[in-house]
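Asker: need a structure here:
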Amino acid sequence: MSKPILRDSSGDQRVATEAPTSNVSTVARRPADVEMARVLGTTAFRMALDPSGAGIAHWKHEPLHDVVEPMSHHVIMAYNGAMQRMERRTGRSVSIGTFRPGVVTIIPDGSSSRWDIPKPVDVVQLYLPRQTLQRVSDEAGNASPIDLLERTAHPDAITSRLLLSASDVLEGNGALDTLFRQQLTELLATRLLVAHAGSSSTLQPVVGGLSPTTLRRAIERLRSDTDADVSLTALAADAGLSRFHFCRAFKESTGLSPQAWLRQHRLEQAMNMLRHTEAPIVEVAVALGYGSQTAFAAAFRRLTGETPTEWRRRAR
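Answerer: This is a model prediction of the structure:
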């Protein structure tokens, strides 16, 4: 069995990753371990890279306010440590989240975003080559191209626990540790296909949750800027479930109730409008469906700790 390459304090040694198969250009992409060392400005607390191109790393880093450039791996992260709010900006889109145990963040290969994390972070990362994910998908009988969804502090206790358990086997080159990491990588890849893949999969969805197709339809309806009915009755009817079972299954799949998901989505829309337009606060409130500027300001402050005016001033 091949041994992984362990990162030493110099950070010079690196194993080559599998050749990419994505149609997206990979000329400027760095391996994930190299890009993380650059953007975090430190060396990993512990790291193991396997000849397959996969790797697991435990980082303890300071606050981050920088752009993570495109990488040649999917990067999946799970968190230790204290809770904290953060922002992730991709183009003109802003995602906010709370780092805490039980959530995961996914950076698909080739993507780039700016991160604003105000406090130190303790995080375990999986570096997953696209080929590994595709192979696991093929072996499960699903030959369609697979893309992972971008996630920011997304509730997924199963993936979080699996990934955090890997930090205990980064101490050496022992055969058992190597085997554990390889099997854990396979298991995590399977879990990602079930819960975080962007295309249809023949794998079974999370027990008790919505199927990927049904969840996608529900989210498209919730995101709609048209007059689509986003009532609980309409959402449940479209899924072929009772309102009770739809709410339970939606929360099982996303970690949020439909109402909380929509509130989070509208907050992200509000941040985009406040940052990138000169629209008065009252117009932002109306555009997002709030009955008054006061109601919008109160909801915004509950979620961010700031008024819309204060947040706009700081964000620019």
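Asker: Could you use CA atoms for every contact and neighbour count after this?
Answerer: Noted.
Asker: There's contact between residue 103 and residue 162 in this structure, I believe.
Answerer: No. If you go by CA atoms under 8 Å, residue 103 and residue 162 don't touch, sitting 11.6 Å apart.
Asker: what about those two, which has more around it?
Answerer: residue 103 (24 against 16; other CA atoms under 10 Å).
Asker: separation between the more buried one and residue 267?
Answerer: Counting by CA to CA, to the nearest Å, the gap from residue 103 to residue 267 is 19 Å.
Asker: For stretch 36-56, give me every contacting residue.
Answerer: 2-7, 9-11, 14-18, 57-62, 64, 66-68, 124-129, 166-167, 170-171, 181, 185 (CA atoms under 8 Å, 6 or more residues apart in numbering).
Asker: now stretch 178-193
Answerer: Against stretch 178-193 from outside (CA under 8 Å, 6+ apart): 3-4, 54, 56, 126, 128, 132-133, 136-137, 146, 148, 159, 162-163, 166, 169, 201, 203.
Asker: Sequence B follows; please return its structure for comparison with A:
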Amino acid sequence: MSCYQGAQLNSDRPACNQRPVVVKEASWRCIDRLDESGETPRIVIAHWCDKREDLRDLKAPRLTEHYTIEVILRNTVVDCYRDGRRISRGTVGFGGTQITAPGEQVTCSFRRAAEAIHLYVPRSLVARTYAGIHQFQSMSEFQSASDRELFDPAFSADSIMGKLAWTLLEANGLHGPFSGLYCESLAMAVLARAMELKSDGSEVGGSGAGLLPWRLRRTFEYMEENLSEPITLNDIAEHAGLSRMHFAAQFKRATGLSPHSFLTVKRLEMANAMLLDEEIPIVQIALSVGFHSQAHFTSVFRKSTGTTPAQWRKQAAHAGSPVATGV
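Answerer: The predicted structure is shown next:
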């Protein structure tokens, strides 16, 4: 199947005369004629929807000059691999975000219907955006901005990112004279959010930057693979190759959460996805995501959401909206 050519957003001039720019992909992450020169930074936006329920393995083209930001719009199940190494597995909720850096090879195995917004962002635009935020004292500092990378959340759910992507898709139906400018602004908002997800706002490479990317990815993988197990801080720190206290401090700087809080968030994300299936008993969900009892699960769930799992399930079933199913 041939790729669909995406419309492009020029960051150097207003887009008020452009038509809406979110286009449909004929196949996953497949876009023709991206500007690989990097001379004119352009964001390409695409919408992908696959209604198949059977298992299918999809391989994204390897892009040398672009980041790919994927934001999931409906709950799905996916195993994702970067350069042959698994980075995430299982249920991905609304707002689940994966960022592929230039030169990386990503393959995904989807086991349910899936829908996503894809943004293809030139690395030069990322560098220029960083340069616009920071005041550099020398040309070498400015040039070093090109070495800054977007952090990959590995399909972790982010409600803000999900809402931005959903609004971007809805905005594509507008036909006013400023609709293109509106879409362009939303695309830059997605990029800004992706940049913010990198850490807690500390400078890259500084003493407050938190865990090195490879340690953080390894930590995320270990947590994802053991959500149903009673893992401890010692277990996680040992897997990351650090002492317990050293790991806990660096992890919080990198994510803004303690390891325990982060693990609880991931367990609740998986629980929310499972609650959408009304045939699964709540006690089974509680045990499947690592809580030792239904009562413990209910207590933590109520503290996080303000409602019980049973009430949340009823509300989600009644709403029936993609946004309502987000974490």
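Asker: Give me the TM-score for this pair.
Answerer: With the length set by TM-score structural alignment, normalised by the length of the first structure, the two chains reach a TM-score of 0.53; 218 aligned residues with a CA RMSD of 4.6 Å.
Asker: Please check the contacts of stretch 36-56 of the first structure and keep the buried ones.
Answerer: 3-7, 14-15, 17-18, 57-61, 64, 68, 124-129, 166-167, 170, 181, 185 (16 or more other CA atoms under 10 Å).
Asker: Would you map the helices across the stretch 151-300 of the second structure?
Answerer: 159-171, 179-196, 213-225, 233-240, 244-255, 259-275, 282-288, 294-305 (DSSP state H, counting those that start in this stretch).
Asker: Ok, which of the ones you listed comes nearest residue 103 of the second structure?
Answerer: Proximity to residue 103 of the second structure (CA to CA) singles out helix 213-225 among the helices of the stretch 151-300 of the second structure, at 16.3 Å.
Asker: Point out the other helices and strands that that closest one packs with.
Answerer: strand 85-92, helix 233-240 (3 or more CA pairs under 8 Å, 6 or more residues apart in numbering; DSSP states H and E).
Asker: Of these, flag the one that's most buried.
Answerer: strand 85-92 (a mean of 20; mean count of other CA atoms under 10 Å).
Asker: Mind telling me which residue is nearest the centre of the second structure?
Answerer: The residue lying closest to the centre of the second structure (CA atoms, centre = their mean) is residue 97, at 1.1 Å.
Asker: Report the separation between it and residue 184 of the second structure.
Answerer: 19 Å.
Asker: before we move on, what about residue 245 of the second structure?
Answerer: 43 Å.
Asker: out of those two, which sits in the more crowded spot?
Answerer: For residue 245 of the second structure and residue 184, the more surrounded residue by other CA under 10 Å is residue 184, and the numbers stand at 27 against 12.
Asker: what does the more buried one align to in the first structure?
Answerer: Mapped onto the first structure by TM-score structural alignment, residue 184 of the second structure lines up with residue 182.
Asker: Quick check: that match vs residue 53 of the first structure, distance?
Answerer: 11 Å.
Asker: ok, now residue 222 of the first structure?
Answerer: 38 Å.
Asker: What of residue 246 of the first structure?
Answerer: Distance from residue 246 of the first structure to residue 53 of the first structure, counting by CA to CA: 40 Å.
Asker: repeat for residue 200 of the first structure
Answerer: Distance of residue 200 of the first structure to residue 53 of the first structure, given as CA to CA: 25 Å.
Asker: Compare the two and say which one has the larger neighbour count.
Answerer: Taking other CA under 10 Å, residue 200 of the first structure and residue 53 do not tie; residue 53 has more neighbours (23 against 16).
Asker: doesn't the more buried one fall inside a strand?
Answerer: No. Membership of residue 53 of the first structure in a strand is not supported by DSSP: H, G, I helix; E, B strand; the rest coil, which gives coil.
Asker: Looking at the second structure, name the residue matched to it.
Answerer: Using TM-score structural alignment as the criterion, residue 53 of the first structure maps onto residue 42 of the second structure.
Asker: quick one: stretch 85-99 of the first structure to chain centroid distance?
Answerer: Centre-to-centre, stretch 85-99 of the first structure and its host chain are 10 Å apart (CA atoms, centre = their mean, to the nearest Å).
Asker: Contacts for that stretch, please.
Answerer: In contact with stretch 85-99 of the first structure (CA under 8 Å, 6+ apart) are residues 79, 82-84, 112-118, 152-154, 268-269, 271-272, 276.
Asker: before we move on, what about stretch 296-309 of the first structure?
Answerer: 267, 274, 281, 285, 290.
Asker: Make CSV from the helices of the stretch 151-300 of the second structure and add distance to residue 317 of the second structure to it.
Answerer: Converted to CSV, the helices of the stretch 151-300 of the second structure look like this (distance: least, CA to CA, whole Å):
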stretch, distance to residue 317 of the second structure
helix 159-171, 19
helix 179-196, 29
helix 213-225, 26
helix 233-240, 36
helix 244-255, 32
helix 259-275, 10
helix 282-288, 15
helix 294-305, 16
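Asker: closest to residue 139 of the second structure out of those helices?
Answerer: helix 179-196 (21.9 Å).
Asker: hey, where'd the strands end up in the stretch 51-200 of the first structure?
Answerer: 55-61, 64-68, 74-80, 84-90, 93-99, 103-107, 113-117, 121-128, 151-155 (DSSP state E, counting those that start in this stretch).
Asker: export those to CSV and tack on distance to residue 191 of the first structure?
Answerer: Listed next are these as CSV, based on distance: least, CA to CA, whole Å:
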stretch, distance to residue 191 of the first structure
strand 55-61, 16
strand 64-68, 25
strand 74-80, 12
strand 84-90, 24
strand 93-99, 20
strand 103-107, 12
strand 113-117, 24
strand 121-128, 13
strand 151-155, 14
